[in-house]
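A predicted structure for the sequence below; I have some questions about it.
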Amino acid sequence: MNLKQLEYFIAVAELLSFTKAAKKCYISQTAITLQIQSLEKRLGVSLFIRDKHHVELTAAGKVYLNEARAILIRAEEAAKLARTASEGVTGELSVGFIRGYEQSRFSETLRTFREAYPNISLHLIRDNMSALYHHLEDNSCDIVLNLSLAAQGYENMTHRFLKRFPLMAVLYPGHPLSGHNHLSYQDLAQEDFIIMQPHGRATDEAEEVLLCYNRGGFIPHIISRDREVQTVLLEVSAGFGIAILPEYAVRYYYNARNLIILPLLRSDGTPEEVDFEIIWKTENSNPSIEKLLQWMETHDYTE
């Protein structure tokens, strides 16, 4: 068995025609027939039921089709990794990300990137939204993954849109609004808020304040601030107040008995969302930045 035989088998299986498959693969019908026969002999099973007018997959062929596709995909991925390793790309890359984003599939992006570029040393910085921009300004961070709310006022930065995440209202069981299927910002105008901000920050710099004011028309009553998602959720579950968090920060808590997580919707029924982006200092010439950008474009682990 070789990869070409798998390609020929998949072509015949998808087209259900040896003639069409031969044309697609640029070989003769006799050659593709012999290759399939060789594959069947190697496997010890018949992959096709065929006569002069009809071709169809056997039960074994249907199972093998899925496996053959997976083998070809894995072989191509292995070839890409080998080519990447042969490039000898080396360097260091400091990557910042907003608190809570560790709950997303970002770890899969980092893991596969390190496999592809084993000679690039990654350093991770986890911080709040505004602090990440400061890390870029003072060159302590090469690239950050961040909400785009506070992008204004920071010059010489290059921004690349990554994804939009839905915003979720997090309530404690028994809250008067906990029986709803969804909420709006206006529904929360009178609530006590627990927000993810370090102590000492001005209220008008808080991301949640900007969102509440821009989308709900009110300044939230903040009763507690904390830097960690887990502590915010603990305080919500204890009935201290409510929180608004991006979906990636709460995706593993939907089945928690002590939390109610509801989507926030606009008046037209569409989700309230927040933009997520990749930012780096325009003058930063670290070649590893482009490698990570290219990797994230082709390996979507941002869900």
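Thanks, I have it.

going forward, measure contacts and count neighbours with C-alpha atoms only.
Noted.

next helix or strand past the top helix by length along the chain?
Of all the elements of type helix in the chain, the one with the most residues (DSSP state H) is helix 59-87. Next in sequence after helix 59-87, counting helices and strands by DSSP states H and E, comes strand 91-98.

neighbouring contacts of that following strand?
Contacting residues not belonging to strand 91-98 are listed as 119-129, 132, 140-147, 286, 288-289 [C-alpha atoms under 8 Å, 6 or more residues apart in numbering].

ok, now stretch 195-202?
So stretch 195-202 is contacted by 128, 206, 208, 222, 224-229, 232, 243-244 (C-alpha under 8 Å, 6+ apart).

so where do the helices sit in the stretch 51-200 of the chain?
Taking DSSP state H, counting those that start in this stretch as the criterion, the stretch 51-200 of the chain carries its helices at 59-87, 106-116, 129-137.

Show me what the second one is packed against.
Pointing back at helix 106-116 there. helix 59-87, helix 287-298 (3 or more C-alpha pairs under 8 Å, 6 or more residues apart in numbering; DSSP states H and E).

another one to put next to it:
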Amino acid sequence: MNIQHLKYFISVAEHLNFTKAAEDHHIAQPSMSQIIASLEKQLNAKLFIRNNRTVALTPAGKVFYEEAKVITAKFDEAVKKAQLVTSGVEGTLRIGYWGPYEQILIPKLLGRFHRTYPKIELTITQDNNKALIERLEKEVIDVVFSSPYPFQGREDISCTLLDTSAQCVVVDKNHALAQEKKISPKRLNQEKLVLLDMQDPQDYIKLLKDFERNGFEPNIVSRPVLYNNLIMMVESGIGITLLPRCLEPYTSPELCFIDLESDMTIDFCVSWLKNSQNPCIPLLQDIIFKEYPSAINQQNHKTS
């Protein structure tokens, strides 16, 4: 007995005609009769009263018909739901991100994703890069928006570059450098520098290498963990900082962004486990490639 056999039985019960039921399912009438006879044998109950002219359900057949309809309907619903989840139309996508730039980038992508797949539940978590990597490895989250540097050398993680933004000097509007349009990194050697603590050594090492390459010997006086604290310290004149140019429209008007005479940039990427079984990830990938066509050629991005 299987689901298909139950569907054959239901068809005979509704037609009360073996020939018509067989035609509906594109099988021979003798085969249909054999299947029903097999069901009756397994159930040890007569399901139909048959004579040369008529077919009728027995009392047992009527009960079995009602239950079989419930079973097959539940089965069809389960199949449909499984197919929807497999195709990504339904499911859950768990997003992790770290910094302020991601707060700008994510809404546009997830907004389009949600409009396209409204039945997929989205959850969003903010944490430092180290914690995000651990959550990704344990599959507590599915996707991470962050800088690519923590994922260097990870063959098990797909990392796609989304955007690159120039690093700028950021000072409060009363600072002596506030009126400058462009500054050499070497001019910052005597300045007190406040840097955001990304709590990931790879990001910090990359930044220090950028400083060294540009002749900048930073005098780091504080490394706040929270972005809002960093902004407050710069506004208070405690020190200057470096931030990507793209953050300027979203930052306090009390601060001034000044171009650096250097090639210092910061990259932003999206990453997920290559062996992830979450069917929603390829759907997000499609949205990403539509919003960022150049990302197609930036998968498994290599950083220097």
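Nice, thanks for sending it over. From a predicted model like this one, the values you see are computed outputs, not experimental measurements.

For the longest helix of structure 1, name the packing helices and strands.
Contact here means 3+ C-alpha pairs under 8 Å, 6+ apart; on that basis helix 59-87 of structure 1 packs against helix 3-15, helix 106-116.

Looking at those helices, which one is packed in the most?
Highest mean neighbour count of these: helix 3-15, a mean of 19 (counted as mean count of other C-alpha atoms under 10 Å).

Structure 2: matching residues for that one?
Alignment note (TM-score structural alignment): helix 3-15 of structure 1 is unmatched in structure 2.

helix or strand right after that helix?
As assigned by DSSP H and E, the chain's next helix or strand after helix 3-15 of structure 1 is helix 18-25.

And for that following helix, what's in contact with it?
Applying C-alpha under 8 Å, 6+ apart, the contact partners of helix 18-25 of structure 1 are 8, 11, 12, 15, 28, 29, 32, 33.

between these, which is nearest residue 86 of structure 1?
When the contacts of helix 18-25 of structure 1 are ranked by distance to residue 86 of structure 1 (C-alpha to C-alpha), residue 8 comes first, at 29.5 Å.

What's residue 256 of structure 2 aligned with over in structure 1?
Looks like residue 256 of structure 2 aligns to residue 260 there (TM-score structural alignment).

how far away is its match from residue 132 of structure 1?
Note on residue 260 of structure 1: its distance to residue 132 of structure 1, by C-alpha to C-alpha, to the nearest Å, is 30 Å.

Strands of the stretch 101-250 of structure 1, residue ranges please.
For the stretch 101-250 of structure 1, applying DSSP state E, counting those that start in this stretch gives strands covering 120-127, 143-147, 157-171, 192-195, 221-225, 243-246.

Tabulate the ones you listed (TSV), appending distance to residue 214 of structure 1.
Formatted as TSV, the strands of the stretch 101-250 of structure 1 follow (distance: least, C-alpha to C-alpha, whole Å):
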stretch	distance to residue 214 of structure 1
strand 120-127	24
strand 143-147	15
strand 157-171	14
strand 192-195	16
strand 221-225	15
strand 243-246	14
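
Output those in JSON lines, with distance to residue 256 of structure 1 and mean neighbour count appended to each entry.
Output for the strands of the stretch 101-250 of structure 1, formatted as JSON lines (distance: least, C-alpha to C-alpha, whole Å; neighbours: other C-alpha atoms under 10 Å):
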{"stretch": "strand 120-127", "distance to residue 256 of structure 1": "25", "mean neighbour count": "16"}
{"stretch": "strand 143-147", "distance to residue 256 of structure 1": "26", "mean neighbour count": "26"}
{"stretch": "strand 157-171", "distance to residue 256 of structure 1": "11", "mean neighbour count": "19"}
{"stretch": "strand 192-195", "distance to residue 256 of structure 1": "18", "mean neighbour count": "23"}
{"stretch": "strand 221-225", "distance to residue 256 of structure 1": "22", "mean neighbour count": "16"}
{"stretch": "strand 243-246", "distance to residue 256 of structure 1": "15", "mean neighbour count": "24"}
